[in-house]
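1. Sequence first, predicted coordinates after that:
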Amino acid sequence: MSEFFGSVWWLIVSLGLLVTFHEFGHYWVARRCGVRVLRFSVGFGRPLWKRLGRDGTEYVVAALPLGGYVKMLDEREVEVPPDQRGEAFNRKPVGQRIAIVAAGPLANLLLCVALLWAMFLVGKPDSLPEVGRAEGIAAEAGFQPGDRILAVGERQIRTLTEAGIALATAAIDREPTPVRVRTVGGGERVRILPLDRPGLALDEERPFSSLGLVPAWPPVVAEVAPGSAADGRLRPGDRILALNGLPVHTWDQLAPMLQALAGADRPLTVLVERDGRRVSLPVSPRRVETERGPAWQLGVLAAAPEANALLRHGPLAAIPAALSETWRMTRDVTGMLWRMVTGQASLKNISGPITIARVANGSASLGPAWFLNFLAILSLSLCIMNLLPIPILDGGHLLYYLIELVKGSPVGERVLMAGQYIGLVLLAGLMGLAFYNDILRLGS
């Protein structure tokens, strides 16, 4: 399946699942409160499939899978016969209306917990947060090759992914950040990253590289450039064990060792592990021009980091782990939203359907646990975004009902109409910004 069609497919699967759960939350609580539901739609636009249920609800799957809705009987929208007014949404007590509106985001929150429980049950493979090389500000802070990151600030770190998220947040906050590490010798040290330094250029989307931290990637060949020194010698999947008898433990060691050992008419002996066997190969590196000047190269690209950390729990232990992870993710998402509102974080962090589709496809290609994790993050984001106090979103409706609770009467029609227009403008602006960011990412 091509990347384009794969991205489209996984976008439809992801949004279809999350929207269905969201709308089912509204539907289920509305039915429990005695409200007549006229239509349950997954997607917008022209119906692709529809069926009238025994309960009188029309179930629809529509052409545009970027949302959905539950249409309830409401006197503000249609003429309601006197004998059905007791089933109208607007006739229900404000407490029931609050419950119906809040049920959609709550369904996404519960789905997030369930997805994370399944992820821990399956087991999510990741990489250990080990440092391969430190340069720039990380080297100044004392980071050494082989350091394993244990905590960033107060946040405990188990994997390379968690380290990336924590360091990205620290890069946004621009405060001195303590990083607790376990050294190669087994001792623990605290390195202080001076992220408040004036003029320090940090890329919150690429925290490791902008901080000068290079993860410890294994010396495994992913690709051999045609016509290069390694062409016909090394193969994808080869693990480089030694150069001229000197052991190679991480990919980051390879370049400096090449510069030290290579020379004109001086072939190197490269020891590799291939299909469980050790093979010794003579290779003559070539001197090529790079952005940093001339350098000796073999012509090979590194494979992705090893999946040497597995987040897995049994059925019972996965429950508190899923709840804890949901809480951590909630703090991350709400914290990022607040940083964007206050201007600390770039609005480039807002993503639209194109980026979501690409990430969905990439997560699915990494395996079921990664896709479950992606769905959990997306479900939680849908929950939080819908709770924002923006008219036309669930949070906007909840705000109206809370005002009604305080003042003892519903919000006036003029206020509702003005809120609808403001909400549409805000939502259109957010969607436009999201699409703009998506297009910029396509070109990067």
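-> Received, thanks. Quick caveat: nothing in here was measured; it's all calculated off a predicted structure. Numbers count the residues shown, from 1 in each chain.

2. going forward, measure contacts between C-alpha atoms and count neighbours the same way
-> Noted.

3. my guess is residue 383 meets residue 110, correct?
-> No - if you go by CA atoms under 8 Å, residue 383 and residue 110 don't touch, sitting 9.7 Å apart.

4. of these two, who's got more company?
-> Per other CA atoms under 10 Å, whichever of residue 383 and residue 110 has more neighbours is residue 383, with 27 against 17.

5. if I pick residue 201, what's in contact with it?
-> Going by CA atoms under 8 Å, 6 or more residues apart in numbering, residue 201 touches residue 210.

6. Roughly how far does it sit from residue 171?
-> 10 Å (CA to CA, to the nearest Å).

7. Next one for the comparison:
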Amino acid sequence: MAEFLGSAWWLIVSLGVLVTIHEYGHFWVARRCGVKVLRFSIGFGKPLWMKRGRDGTEYVIAAIPLGGYVKMLDENQMFQDGGDSAPGEEELEQSFNRKPVWKRIAIVAAGPIANLALCVALFWGMFVIGRPDYAPVVGQVERIAAEAGLQPGDTIRAVGKRETPTWSEVQMALLPAALDRTDVDLRVEDAEGQGRTVELPLGGLPEDFDERDAIRVIGLLPRHALTPAVVGQVEPELAAWGILAEGDLITAIDGVPIRSWNDIGPEVQKLGERGGTAMIEVERDGERLALEIQPRLATAEDGRQYWALGVTSPERGRAPKDALLRYGPVEAVPAAFAEAGHQARELFAMIGRAFTGRVSVENTVAGPITIARATNAFAGQGIAWYLSILALLSLSLGILNLLPIPILDGGHLLYYLIELVKGSPVSERVMAAGQYVGLALIAGLMGLAFYNDIVNNLIP
């Protein structure tokens, strides 16, 4: 219940911010272009709060917080609605439809542009505050990553041309290359600080791998995801009973260094198959000890036999973050513009992959449930993380509204650009047909988003 309420709250807050900025862009430019604004509404449906300003505009917060609108004076609408008296010439001059086409273009484009500007501002805030993250250090490698020559302890400094100061940057940089099955160069440093370049052959990825699990399929496990090789409990009457103790940090088995709990199992199996005793090195209360031990055969629930010491790992929460993505206020300005540009290119690339079938639409189009859960998860990690997802949502909203689909801002811009070229407005019949097409497209997109929400979040 707490997660549900938190997700709903952050969805409402996020949509409120994004819609307010978007509609304010339309509002501000319309007023500067001499258009009378009748209503500025955040949300749809029944007004929960309304106030009429001295400028004559109704400012409204409505019951359904899934959008908003700016209602401007329009001559055609005035005559359709009728009235007790004919509008005066001065009032007609403030109508949207009487403004030159370049002013109408500016008013319509102002909403998406406001979202794009907000995206840059939010990234700037994220960089200045500083986003806590994990260092881009490799913990364990297998499959493609191991074949490429990556080693535990390597720090990934760049993926292709993109710098990767944190593990999140590594993930975001590797995902597009994985989706495109494109080989990519990694600039890495080993534990001693020696740099080298490693080519990761992502062309060998299977065709049907889960895009959401790309990093694991590649064979990369970050250092922070590893469980420390600390003994949590020693099982009575088994191999380690009376030898190891709770809290021991296992550092080596038979001379082989142990970096995490994952390293223990394979080494124990080797010891058991070899037979005899071996030395296990541990740290206990600040002292380094070398203890003699001999694994014993154990039987799993499925009947499979394996060699075991008889120890379990302690319960472990989330590892503390050990990296910080931060810039000074001045440095953050170009960094914010660069990040917004990079994310915009990646968004268009992802749309292209969805249309060409290189990525499933299920993982491309997100509905309100997915967005709500994501914003709640990001907000739970701190203000900088929340600003980062809010920036991405603002960017997505701005670009979505610029698509040339009727009923969206981009569709209106298309009509006005045609008018600019041909010298006369698009006919009402064409505009009406476009509205139906636009409604069908948006309805289909919303249906797909809700379907993806159900599949990804509600079906176990």
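-> That came through, no problem. This one's a predicted model, so the numbers in the text were calculated from it and none came from an experiment.

8. so which strand or helix has the aligned partner of residue 338 of the first structure in the second structure?
-> In the second structure, residue 338 of the first structure lines up with residue 352, judged by TM-score structural alignment. Remark: residue 352 of the second structure resides in helix 332-356, with elements defined by DSSP states H and E.

9. contacting residues around that helix?
-> Residues from elsewhere that reach helix 332-356 of the second structure, judged by CA under 8 Å, 6+ apart: 119-121, 123-124, 127-128, 176, 359-361, 364, 392, 395-396.

10. okay, now residue 279 of the second structure: neighbour count?
-> By other CA under 10 Å, the residues close to residue 279 of the second structure number 15.

11. Give me the contacts around whichever strand or helix holds it.
-> For residue 279 of the second structure, the element it lies in under DSSP H and E is strand 278-284. Applying CA under 8 Å, 6+ apart, the contact partners of strand 278-284 of the second structure are 247-255, 271, 288-294.

12. Restrict those residues to the buried ones and give me that as a ChimeraX selection.
-> Listed next is the ChimeraX selection for buried residues among the contacts of strand 278-284 of the second structure, using 16 or more other CA atoms under 10 Å:
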select :247,248,249,250,251,252,253,254,271,290,293,294
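
13. from the contacts of strand 278-284 of the second structure, which ones fall inside strands?
-> Judged by DSSP state E, strands contain the following of the contacts of strand 278-284 of the second structure: 249, 250, 251, 252, 253, 288, 289, 290, 291, 292, 293.

14. Let's have the residues you listed in a markdown table, adding distance to residue 193 of the second structure.
-> Shown next, in a markdown table, are those (distance: CA to CA, whole Å):
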| residue | distance to residue 193 of the second structure |
| --- | --- |
| 249 | 26 |
| 250 | 25 |
| 251 | 22 |
| 252 | 23 |
| 253 | 26 |
| 288 | 27 |
| 289 | 29 |
| 290 | 30 |
| 291 | 33 |
| 292 | 35 |
| 293 | 35 |
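
15. The helix or strand containing residue 60 of the first structure vs the second structure, average distance?
-> Using DSSP H and E, residue 60 of the first structure falls within strand 58-72. Here the mean offset of strand 58-72 of the first structure against the second structure after fitting is 0.9 Å, by mean CA distance after the TM-score superposition for the first structure.

16. Now do the strands in the stretch 1-150 of the first structure.
-> 37-52, 58-72, 124-126, 131-134, 148-152 (DSSP state E, counting those that start in this stretch).

17. any idea how far the last one is from the chain center?
-> Between the centre of strand 148-152 of the first structure and the centre of its host chain there is 20 Å, according to CA atoms, centre = their mean, to the nearest Å.

18. Which other helices and strands does that strand contact?
-> The elements that strand 148-152 of the first structure packs onto, with contact taken as 3 or more CA pairs under 8 Å, 6 or more residues apart in numbering; DSSP states H and E, are helix 160-173, strand 177-182.

19. Can you check which part of the second structure the helix or strand following it sits on?
-> Of the helices and strands lying after strand 148-152 of the first structure in sequence (DSSP H and E), the nearest is strand 155-156. Using TM-score structural alignment, strand 155-156 of the first structure corresponds to residues 162-163 of the second structure.
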